[in-house]
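Provide a 3D model corresponding to the input given below.
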Amino acid sequence: MIDGFRIPLGDWAKAFIGWVTDTLGLFFDVIATIFTGFYDGVAWVLTTPPFWVIILVIVALSFWAKGWKLALGAAIGLVVIVGVDQWEKAMQTLALTLVAAFIAILIAIPVGIWASRSARVSAVVRPVLDFLQTMPAFVYLIPAIFLFSVGVVPGIVATILFAVAPGVRLTELGIRGVDAEVVEAGHAFGATPGRILRQIQLPLAMPSIMAGVNQVIMLSLSMVVIASMVGAPGLGKDIIQALSRIDIGLGFEAGLSVVIIAMILDRVTGGFGRARKRPARPAAQAPAPKAAPAEASAPVPA
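Here you go, the predicted model:
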């Protein structure tokens, strides 16, 4: 290090956050109100009915997505969560995950589509995604606290920033991977770019897009546990409490509940994203050509 020389990046970042807070305070208050209302509504839906009602709904979704094996596993896992008395906190974690993942997907898919249709946008978006994916998870909590104080909102904002990148990347990758000849055929038949996007590119890119959705949900679930450090509700509070008290039992119960929710979400979204291919019809076999009759050999002269 050169004596007397230091780049004050930290001071600049602090000044920038202070300027943003003073200038756009009303805007962030509106965002906080919307996110809080959104979370409260989803949490109310998941925590107000009896636990067996929510279990039946999740089991039905699991059966629809991937059959009876996943439905049975989901039922057993959710009963275990009830048995260790973590149901309410698990539903709070699930609500926070669903809200953050839904908002992240609303951002990721349009941005991915835009990047796939413009090389300039892709060139701008790519380093931003690199920055978001390489930044340590705990760092996202710092500006979120400055902008939204403590509570559920900074947890949602940090989770969105942490989870949005795979959705953008896989959406762009899926659309760019569509066969160019198919797109050219659409242009040849006079289809507009919007119609080509809706009826050709998005359906063909859907497996990649759904893989991005799955990754967004998984990253959201991993981040909402960390977000409990800034006041977000759910299982993360018990995990942090278990770490501070070295409570192995509480940590195991809360951690197992997180694993069960993660497995259910992963299998259900993977089931819905699976490409359902119809079995190809066997080609009609053409009747084998009859063998031509052998020509009678001419008699050999004596």
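
From now on I want contacts and neighbour counts done on CA atoms only, so please keep to that.
Fine.

tally of neighbours for K69?
For K69, the neighbour count with other C-alpha atoms under 10 Å is 11.

Look up how far S62 lies from it.
9 Å (C-alpha to C-alpha, to the nearest Å).

Touching, T159 and L98? I think so.
No: with contact defined as C-alpha atoms under 8 Å, T159 does not reach L98; the gap is 10.7 Å.

now the other sequence, so there's something to compare against:
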Amino acid sequence: MTLSFISMMPVEKIPLGDWIESFVNFLVNNFSGPFNAFSNLISTLISGFESGLSFLPPIVLILIFAVIAYKRKGWGLSIFVIIGFGLLWNLQLWPELLTTLSSIITSVLVALIIGIPIGIIKAHSKIVHHITRPILDFMQTIPPFVYLIPALMFFGLGTVSGVIATVVFAIAPPIRLTYLGIIQIPDELKEAGEAYGANPWQMLYKVEIPGALPSIMMGINQCIMLALSMVVIAAMIGAGGLGKIVLRSLSVVDIGMGFEAGIGIVIIAIALDRMFGKKDDKDTK
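Predicted coordinates:
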């Protein structure tokens, strides 16, 4: 009887949405300058990368990617890059390919510039580690679509919002894998560095970073893959490239258009994953 009475009592809704809206309006009204500056910086980076990639003829750019693939993993990946990127050129998806690559390069670059230093600080400070741990857990568990909401609120529709949402989505692996790589360095290496009189900065760039490099490279690889996984999702808030074509094909139910753009994203994903993945002894040149 008591439980039934309690369940029938009216419960006032917590105005959480109103609080968040007021907070966002406060940030937009009082910090529009920094937001605009950051937005302009991201826009400049995207335009710069896209202009640089567009400056080269497609065949030249394909050969450059093929050479990088050969240096990293050998003839197999190099041939795959030539065939795959050549197919996208033939399908007249080259401009969208360059837009997608520019967005990914910008997103990954910003995520690494922010993420790797945070990972280094996290490995040397227990306070930073305990502060960032729940934040990273939260960032890696919420659905990717949620990242679009704050990016849209602060930066509006467009490629810049898509890139910023991608940065937030992809930044966790570089932070965590940089942290893990440094804390897992054998104590013997650290003691050897100290025995030779290395100061903290010398320990960092001569012992810790080289020792943690495989883990850092894995973080870079995961960052690239997460950035690619946001290509289609970011198109929902105005990001261009292959993701925009996939989204358009879904809206008009054009299977052929969606397949062509989708296979383009797959080709980019495989190429970048192999080129920036771990380089092992099985790869032949």
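
Stretch 183-200 of the second structure maps to which residues in the first structure?
The aligned range for stretch 183-200 of the second structure in the first structure is 176-193, by TM-score structural alignment.

And the contacts of that stretch?
Here stretch 176-193 of the first structure makes contact (C-alpha atoms under 8 Å, 6 or more residues apart in numbering) with S116, I196, I200, Q201, L204, A205.

Report the buried residues of it.
By neighbour count on 16 or more other C-alpha atoms under 10 Å, the buried set for stretch 176-193 of the first structure is R176, V178, V183, G186.

and the second one, what helix or strand is that in?
Right, V178 of the first structure. Following DSSP states H and E, one finds V178 of the first structure outside all helices and strands.

Once you drop chain neighbours, what's closest to the residue most central in space within the first structure?
Nearest to the mean C-alpha position of the first structure, by C-alpha atoms, centre = their mean, lies V216 at 2.3 Å. What sits nearest to V216 of the first structure in space, not counting adjacent residues and going by C-alpha to C-alpha, 6 or more residues apart in numbering, is A163, at 5.0 Å.

Residue in the second structure paired with the one you found?
A163 of the first structure maps onto A170 in the second structure, by TM-score structural alignment.

likewise P49 of the first structure?
Checking TM-score structural alignment: P49 of the first structure goes with L56.

do the same with D130 of the first structure
Using TM-score structural alignment, D130 of the first structure pairs with D137 in the second structure.

Buried residues, the helix or strand hosting that match. List them.
Using DSSP H and E, D137 of the second structure maps to helix 126-141. Within helix 126-141 of the second structure, the residues that count as buried by 16+ other C-alpha under 10 Å are H129, T132, M139, Q140.

average gap between that helix and the first structure?
Aligned to the first structure and superposed, helix 126-141 of the second structure gives a mean residue distance of 0.8 Å (mean C-alpha distance after the TM-score superposition for the first structure).

T159 and L98 of the first structure: which has the busier surroundings?
For T159 of the first structure versus L98, the count of surrounding residues by other C-alpha under 10 Å is larger for T159: 33 against 20.

Looking at the contacts of stretch 176-193 of the first structure, state which has the most neighbours.
Q201 (23 neighbours).

ok, it - contacts?
Counted by C-alpha under 8 Å, 6+ apart, Q201 of the first structure has contacts I175, V178, V183.

Was I right to think A115 of the first structure contacts L170?
No: between A115 of the first structure and L170 there is no contact under C-alpha under 8 Å: 11.0 Å.

burial count for the match of A163 of the first structure?
By other C-alpha under 10 Å, the residues close to A170 of the second structure number 30.

export the buried residues of helix 126-141 of the second structure to CSV and tack on distance to N25 of the second structure?
Converted to CSV, these look like this (distance: C-alpha to C-alpha, whole Å):
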residue, distance to N25 of the second structure
H129, 31
T132, 26
M139, 23
Q140, 26
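
which one among the contacts of Q201 of the first structure gets closest to S257 of the first structure?
Minimum distance to S257 of the first structure across the contacts of Q201 of the first structure is 36.0 Å, recorded for I175 (C-alpha to C-alpha).

so what's the closest one closest to, chain neighbours aside?
I175 of the first structure's closest residue in space is A205 (C-alpha to C-alpha, 6+ apart), at 5.3 Å.

what does that neighbour align to in the second structure?
In the second structure, A205 of the first structure lands on A212 (TM-score structural alignment).

now S118 of the first structure
Using TM-score structural alignment, S118 of the first structure pairs with S125 in the second structure.

for D247 of the first structure, same thing?
Taking TM-score structural alignment, D247 of the first structure has D254 as its aligned residue in the second structure.

and the host helix or strand of R195 of the first structure, how far from the chain's centre?
Using DSSP H and E, R195 of the first structure sits within helix 193-196. Computed by C-alpha atoms, centre = their mean, to the nearest Å, the chain-centroid distance of helix 193-196 of the first structure equals 25 Å.

State the next helix or strand along the chain beyond that helix.
That would be, after helix 193-196 of the first structure and using DSSP H and E, helix 202-226.

Just give me the match in the second structure for I107 of the first structure.
I107 of the first structure maps onto I114 in the second structure, by TM-score structural alignment.
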